[in-house]
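Trainee: just a sequence and a predicted model for now, questions to come.
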Amino acid sequence: MHEHDVTSPDGTRIRGWRTDNAGPPVLLCPGLGTAPEVWPMLLLPDSAVEQGGARVLSWYHRGTMGSDRPADESRIELADHVADALAVLDAAGVRRCVVMGWSVGVMVAAELARRHPERVSGLMFVAGVPGDLFGAMLGSLGIPAVLRRALTLTGTHALRAISPIIDAILHRIPVNTVTATLAQRSGLMMPGADTQAVIRMLRRFVQHDWRWYFTLALAVSSVPARDLRGLTCPVTVLAGQYDLLASPERATKPVSMLPQARVRIVPTSHFLPLEAPDVVVDELRSLLRRVAAVERARELARPPARDPIDALIPPALTYGSRLRT
């Protein structure tokens, strides 16, 4: 995995990262403030390319893990994250590719496809919703939608208010096998992930500026549920059966009417990429095959290009008059 800098249209310097595996490019829209270590099977070296089969492009959110905060700190809306995604694609010279998203990244991936369908050949949503982020939380607990949105929104504001205390605790907490095991039994995460992978992920995650982290989350809290019926590319949705942050019902409902959607419920928490990495790779490989088939079919369905000379001659001219021309 290699890191590099790109510049978003508003001038913000964004830290991107990529793998050098062979295979088609795949844009990964990350979960909020998460590191590449969340995706262990996508970071395999070239010797294991058959396991991943894709060249992954991604970035870190504004103000996190090496990316600058924007000069105007209000520029952290969904549209700004979509602009960062396009900057990553443009810097890599990628015109069109499959786009994945996890958690908040699902909102970015869906919005990218809605606004720029010509850039997206396929979509994979992993443990996330395309809109109404806070309304999707705690759904698996049976709490009514209106109440759980109010609870989670109020709770996030409260966490931002006490962020100095959170910083003081998390920045000093040792990240080792004990803390990783506790995290895996917290309810937000479940046992099943490789403990060393969890440790690598947590070591970077706990170092956030937590006031900024919760500010980023609140900035996208007003994005409403999205209607995705206009999407025509193949879509795969992976939902965690025990996900407290994106209930399976809310994660799968937006694609229920799409003709090319595939849905798979996995017995994991919100941290599906860590807890079921084989499933992610298998489904990504399957999606890439579906996309390749659809792209070939669309190419065959296009009308043949006219001969350059014919293009200069009005269609109404007869063959005889064409000879005279």
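Mentor: Yes, it's here.

Trainee: contacts and neighbour counts: CA atoms only from here.
Mentor: OK.

Trainee: can you mark which positions in stretch 229-236 are buried?
Mentor: 231, 233, 234, 235, 236 (16 or more other C-alpha atoms under 10 Å).

Trainee: find the nearest non-adjacent residue to the second one, please.
Mentor: Think residue 233. Leaving aside its sequence neighbours, residue 233 sits nearest to residue 122 (C-alpha to C-alpha, 6 or more residues apart in numbering; 5.2 Å).

Trainee: give me the element the spatially most central residue of the chain is part of.
Mentor: The centre of the chain sits closest to residue 101, judged by C-alpha atoms, centre = their mean, with a distance of 1.7 Å. Assigned by DSSP states H and E, residue 101 belongs to strand 97-102.

Trainee: check the offset of that strand from the chain's centre.
Mentor: Centre-to-centre, strand 97-102 and its host chain are 5 Å apart (C-alpha atoms, centre = their mean, to the nearest Å).

Trainee: measure residue 246 to residue 270 for me?
Mentor: Using C-alpha to C-alpha, to the nearest Å, residue 246 is found at 7 Å from residue 270.

Trainee: looking only at neighbour counts, state which of these two leads.
Mentor: residue 246 (29 against 26; other C-alpha atoms under 10 Å).

Trainee: ok, now which ones touch the more buried one?
Mentor: The contact partners of residue 246, by C-alpha atoms under 8 Å, 6 or more residues apart in numbering, come to 103, 127, 128, 129, 133, 136, 137, 138, 139, 239, 240, 270.

Trainee: next secondary structure after the helix or strand hosting residue 6?
Mentor: Here residue 6 sits within strand 2-7, counting by DSSP H and E. The helix or strand immediately downstream of strand 2-7 is strand 13-18, counting by DSSP H and E.

Trainee: can you name the residues in contact with that next one?
Mentor: Counting by C-alpha under 8 Å, 6+ apart, 1-8, 55-62, 65-68, 84, 88 sit against strand 13-18.

Trainee: try this one next to it:
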Amino acid sequence: MSDRHHSTTARRLNVYIQGQGFPILGLHGHPGSGRSLSVFTNHLSKRYKTFAPDLRGYGKSRYNGNFEMNDHLTDLEALLDRLEIEKCLILGWSLGGILAMELALRLPERITGLILVATAAKPRGSHPPITWQDNLYTGVAALLNYIKPSWQWNIETFGKRSLFRYLIQQHTSTSYSYIAKEAVPAYLQTSPAATRALYTAIQSGYNRLLDLQQIQCPSLVLAGEQDRHITSDSSLQTAQHLQNSQWQCYPNTAHLFPWEVPQLMLRDIDHWLEEHPQVIGSQ
């Protein structure tokens, strides 16, 4: 992505800022928004300063014209300049993790570390074909869950039969609460242009595995064992190609595992940060 010429100028991104301390840039997935990273930012902002932008075409960073994935990188570099962030740690979930790796390749002197969540430098999926019934149940489950979050009848009747069954493995009130508060609003605010940019990149056969050796900063790679959108095997392959990485895979979870096992995951992130003080600007 980063080898191509940039066709558009940087867009001023909407960004959610919390806390004080060393900067952590949080990058959301697709569909998503800066708000959908609250499971990370509400916790990390107790000790660090978190920046969670809405990427171009997502959330409140409205953009309807066509653009390429590269343009996200242009926007994010401009954001770091605007906020006068000389160095930062990046946490990226799914698409956000791909952009995190791209920024580390593009701005190696500014990126101190990477936390890569449900992502891969050569993303591969194992998602079964989607039926009309899948779409129907997903629409009903999402709507009812939005109106009445974590309603057990809805989870049992529609949730477990919908496409949610591929996004999560643990159909708990916690995971459905996050879906209601953050996934549905983010989905509704994701522009067609953002979807086109992502699928164009996927169809071109995106693969940065061989370039990962250039990334020298420490990396924590986290995956859900039953992830069908970006398989845990492809995340593991990414971890194996990174020079200085730690790998963690959570059983009985899928692509939205941060909403399934939040406390366990945050504990592992805290532990990694303690073991790698250089990524947060201290020795």
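Mentor: Everything's here; your move. For clarity, every value in this text was computed on a predicted model and none was experimentally measured.

Trainee: who touches both of residue 246 and residue 270 of the first structure?
Mentor: Common neighbours of residue 246 of the first structure and residue 270 (criterion: C-alpha under 8 Å, 6+ apart): 103, 127, 240.

Trainee: return the closest of the residues you listed with respect to residue 109 of the first structure.
Mentor: Closest approach between these and residue 109 of the first structure, by C-alpha to C-alpha: residue 103, at 10.3 Å.

Trainee: and the closest one, how many neighbours?
Mentor: Residue 103 of the first structure sits with 24 neighbouring residues when counted by other C-alpha under 10 Å.

Trainee: would you mind measuring from the equivalent of it over in the second structure to residue 145 of the second structure?
Mentor: Alignment note (TM-score structural alignment): residue 103 of the first structure maps to residue 94 of the second structure. Using C-alpha to C-alpha, residue 94 of the second structure is found at 23 Å from residue 145 of the second structure.

Trainee: what of residue 139 of the second structure?
Mentor: As for residue 139 of the second structure, its distance to residue 145 of the second structure is 10 Å (criterion: C-alpha to C-alpha).

Trainee: now swap in residue 53 of the second structure and tell me
Mentor: Distance of residue 53 of the second structure to residue 145 of the second structure, given as C-alpha to C-alpha: 26 Å.

Trainee: about what we covered before: and the contacts of strand 13-18 of the first structure, which of them are buried?
Mentor: Neighbour-count burial (16+ other C-alpha under 10 Å) applied to these gives 6-8, 55-62, 65-68, 84, 88.

Trainee: quick check: the match of residue 103 of the first structure touching residue 29?
Mentor: Yes. If you go by C-alpha atoms under 8 Å, residue 94 of the second structure and residue 29 touch, sitting 5.0 Å apart.

Trainee: distance check, residue 248 of the first structure against residue 128 of the first structure.
Mentor: Distance of residue 248 of the first structure to residue 128 of the first structure, given as C-alpha to C-alpha: 9 Å.

Trainee: do the same with residue 292 of the first structure
Mentor: Distance, residue 292 of the first structure to residue 128 of the first structure, by C-alpha to C-alpha: 25 Å.

Trainee: pretty sure residue 98 of the second structure sits against residue 92.
Mentor: Yes. At 7.3 Å, residue 98 of the second structure counts as touching residue 92 under the criterion of C-alpha under 8 Å.

Trainee: which stretches of the stretch 101-250 of the second structure form strands?
Mentor: For the stretch 101-250 of the second structure, strands defined by DSSP state E, counting those that start in this stretch occupy the ranges 111-117, 219-224, 245-250.

Trainee: how big's the offset between the longest one and the first structure?
Mentor: This means strand 111-117 of the second structure. By mean C-alpha distance after the TM-score superposition for the first structure, the fitted strand 111-117 of the second structure averages 0.6 Å away from its aligned residues in the first structure.

Trainee: so which elements touch whichever helix in the first structure runs longest?
Mentor: Counting residues, the longest helix found in the first structure (DSSP state H) is helix 277-301. If contacts are counted by 3 or more C-alpha pairs under 8 Å, 6 or more residues apart in numbering; DSSP states H and E, helix 277-301 of the first structure sits against helix 49-52, strand 120-126, strand 235-240.

Trainee: so the following helix or strand past it corresponds to what in the second structure?
Mentor: Where DSSP H and E defines the elements, the next helix or strand beyond helix 277-301 of the first structure is helix 308-311. Counting by TM-score structural alignment, helix 308-311 of the first structure lines up with no residues of the second structure.

Trainee: which strands and helices sit next to helix 308-311 of the first structure?
Mentor: If contacts are counted by 3+ C-alpha pairs under 8 Å, 6+ apart, helix 308-311 of the first structure sits against no helix or strand.

Trainee: report the distance from it to the chain centre.
Mentor: Remark: helix 308-311 of the first structure is offset 44 Å from the chain centroid, using C-alpha atoms, centre = their mean.

Trainee: kindly report the same for stretch 24-32 of the first structure.
Mentor: 5 Å.
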